[in-house]
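A.B. asks: coordinates only, sequence not included:
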């Protein structure tokens, strides 16, 4: 039997042991973790909002450049349509496919769409070589079509493409040692600010231009066919690059808009969780205080 003097001390020790077992420290740690995550999501929302504003500003300039480049491309294509130029069919000649992407990401699946198009083409007609503009499409196509890549360019998409950029790329393509039946330029065609699709524009070889049914009406010397072919290739590349750039900026703006909305939803959820967790911690502290006061009165 315990004496009456020992009983209050025993009850006080029991109450201290009970308070030590309560997971108050764990609640505080969880609260700090939620608060830190909430702050990080708010920072992400600020970044995505800023990138959306920047993309919206760049989109107007990109669309103006795209409208200007269409004049080059459509005029060049109009000449070959009037001349009834067609690719030269030859069993021992490959076609060359130029893929217009860029080095930048954070713009949805715009580069993946081009890669999927090339893989579908490889299943139907695998006899082609690849020239890739931009590191994004290159990294995707290297996994499936590495043996077909004969030339690639980096540093694409940093700013609005110019005709000088297209001319420099055309110079390197013309210097390739293989002779191709024709060239297909694959790019993202701008439909509107929210949609785009892969499209193809053709660039013909000197042999195809010379064999055109109505080309003699233009009275072009045969010595100038190489210059005409390279100029037409640069026009088509300029058109494809500017259209692809406008699609990329539009896709990035939409992606950042969606990311900002998702971040806002996450902030609301974490704010509710933070408030509930904080209320639970405060309730736990009040329980501890009341328990301790009750134990002191019993003593």
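C.D. replies: Thanks, I have it. Predicted model, so just to flag it, every value in this text is computed and none were measured. Residues are numbered from 1 along each chain as shown.

A.B. asks: Going by C-alpha atoms from here, please, whenever you check contacts or count neighbours.
C.D. replies: OK.

A.B. asks: quick one: contacts of stretch 236-251?
C.D. replies: By CA atoms under 8 Å, 6 or more residues apart in numbering, the residues outside stretch 236-251 that reach it are 55-56, 58-59, 62-63, 65-66, 69-70, 72-73, 76, 100-101, 107-108, 110, 157, 160-163, 165-166, 170, 185-190, 193-196, 201-203.

A.B. asks: and residue 107, which of the three is it?
C.D. replies: For residue 107, the reduced secondary structure class is coil; criterion used: DSSP: H, G, I helix; E, B strand; the rest coil.

A.B. asks: which ones are touching it?
C.D. replies: The neighbourhood of residue 107, defined by CA under 8 Å, 6+ apart, consists of 248, 249, 251, 252, 253, 254, 255, 256.

A.B. asks: among the residues you listed, which are in strands?
C.D. replies: Mapping these onto strands (DSSP state E) picks out no residues; all lie outside.

A.B. asks: Please compare the first structure with the one that follows:
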């Protein structure tokens, strides 16, 4: 009758779909799936918690390598060098290949995208699959070099040296002049927060033009050679990987802890729904039995 009335009105309509209660089997399957997920997230949280202390030690150890370069840049006032405003910018961004660690990778990608909006000519070198995939979606032409297989364990000097070696080869073979190289990484501000920050690396021409370089005893016929730039790049990458690794482990622990708590809340919710549905099924069966017995009388 409803269909005939709709056809007479000149248009076809359909009755609204009514949401049906889930069956006991569906609720039980869902509840079992959530419990399994909670076991996984809780295990991952425990693993991240045990690795966090080692990651913190790695952050401190790798940070010692970059302290001397920071002091040198500060004392020589290299930021005031006239060459820092010339040439092209090179952005080295560091994350890892692993996920399930909250918004740590997406926040870094957002930071790099904002930088590329301000300076669309900057080149990007991505270290880690996560940052590479996200930057390639919007700024494929800016990505010049990418590395993967990082973040599986705590970084070391050999790993950073191999990466910096490939970057130096690219810089030497490139026709562009990079007077300033910025290494972007996630800095663990606290155990529950992180911040995308950067450390600059200046080449030998920029350092030679620094106004405060006279504070150091350097012969007039000599100049700061590229060895300083190569070593500084290596130590900056190592320090950035150490900080990023500690931030990622902490973020993964917090993410898995929150996921476990959310899974616990869902388990309680579905347990109550399962008990209510089960009680309703039993009540309906009792009603059917009593009704059938009454009809037989």
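C.D. replies: Sure, I can see it. Please read all numbers here as calculations on a predicted model, not as lab measurements.

A.B. asks: now the contacts of residue 107 of structure 1 as TSV including distance to residue 80 of structure 1 and neighbour count?
C.D. replies: TSV is the format used below for the contacts of residue 107 of structure 1 (distance: CA to CA, whole Å; neighbours: other CA atoms under 10 Å):
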residue	distance to residue 80 of structure 1	neighbour count
248	29	29
249	31	25
251	32	23
252	35	25
253	36	28
254	37	21
255	38	19
256	41	23
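
A.B. asks: show me what contacts residue 86 of structure 2?
C.D. replies: Taking CA under 8 Å, 6+ apart, we find residue 86 of structure 2 in contact with residue 179.

A.B. asks: For structure 2, which segments are assigned as helices?
C.D. replies: With DSSP state H as the definition, structure 2 shows helices at residue ranges 2-8, 24-76, 104-118, 129-138, 157-173, 204-208, 226-296.

A.B. asks: Buried deepest among these, which one?
C.D. replies: helix 204-208 (a mean of 21; mean count of other CA atoms under 10 Å).

A.B. asks: which residues are contacting that one?
C.D. replies: Counting by CA under 8 Å, 6+ apart, the neighbours of helix 204-208 of structure 2 from elsewhere in the structure are 78, 81-84, 179, 213, 223-226, 228-229.

A.B. asks: mean shift between it and structure 1?
C.D. replies: Overlaying structure 1 shows helix 204-208 of structure 2 at a mean distance of 1.5 Å from the equivalent residues (mean CA distance after the TM-score superposition for structure 1).

A.B. asks: re the thing from before, format the contacts of helix 204-208 of structure 2 as CSV; extra columns: distance to residue 206 of structure 2.
C.D. replies: Rendered in CSV, the data for the contacts of helix 204-208 of structure 2 read as follows (distance: CA to CA, whole Å):
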residue, distance to residue 206 of structure 2
78, 7
81, 6
82, 8
83, 5
84, 6
179, 6
213, 11
223, 11
224, 10
225, 11
226, 11
228, 12
229, 10
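
A.B. asks: so how far is residue 149 of structure 1 from residue 140 of structure 1?
C.D. replies: Counting by CA to CA, to the nearest Å, the gap from residue 140 of structure 1 to residue 149 of structure 1 is 12 Å.

A.B. asks: Spatially, what comes nearest to residue 48 of structure 1 if we skip its sequence neighbours?
C.D. replies: Of all residues not flanking residue 48 of structure 1 in the chain, residue 256 sits nearest, at 5.2 Å (CA to CA, 6 or more residues apart in numbering).

A.B. asks: Now do the same contact list for that neighbour.
C.D. replies: Taking CA under 8 Å, 6+ apart as the definition of contact, the neighbours of residue 256 of structure 1 are 48, 49, 51, 52, 106, 107.

A.B. asks: In the residues you listed, find the pair that's most separated.
C.D. replies: Maximum pairwise distance in these, criterion CA to CA, is 14.0 Å, between 49 and 107.

A.B. asks: Tell me the spacing between residue 241 of structure 2 and residue 31 of structure 2.
C.D. replies: Distance of residue 241 of structure 2 to residue 31 of structure 2, given as CA to CA: 40 Å.

A.B. asks: and the equivalent of residue 192 of structure 2 over in structure 1, how many neighbours does it have?
C.D. replies: Residue 192 of structure 2 is assigned residue 194 in structure 1 as its aligned equivalent, the criterion being TM-score structural alignment. By the other CA atoms under 10 Å criterion, the neighbourhood of residue 194 of structure 1 contains 11 residues.

A.B. asks: repeat for the one 10 residues further on
C.D. replies: Under the neighbour criterion other CA under 10 Å, residue 204 of structure 1 is assigned a count of 22.

A.B. asks: Which position in structure 2 pairs with it?
C.D. replies: In structure 2, the residue equivalent to residue 204 of structure 1 is residue 202, according to TM-score structural alignment.

A.B. asks: Excluding chain neighbours, give the residue nearest to its match in space.
C.D. replies: Nearest residue to residue 202 of structure 2 in three dimensions, chain neighbours excluded: residue 180, at 5.0 Å (CA to CA, 6+ apart).

A.B. asks: ok, the counterpart of the one you found in structure 1 to residue 20 of structure 1 distance?
C.D. replies: Using TM-score structural alignment to pair residues, one finds that residue 180 of structure 2 aligns to residue 182 in structure 1. The span separating residue 182 of structure 1 from residue 20 of structure 1 equals 81 Å under the rule CA to CA.

A.B. asks: Among these two, which residue is more densely surrounded?
C.D. replies: Set side by side, residue 182 of structure 1 and residue 20 show more neighbours around residue 182, with 21 against 11, by other CA under 10 Å.

A.B. asks: Much appreciated, bye for now.
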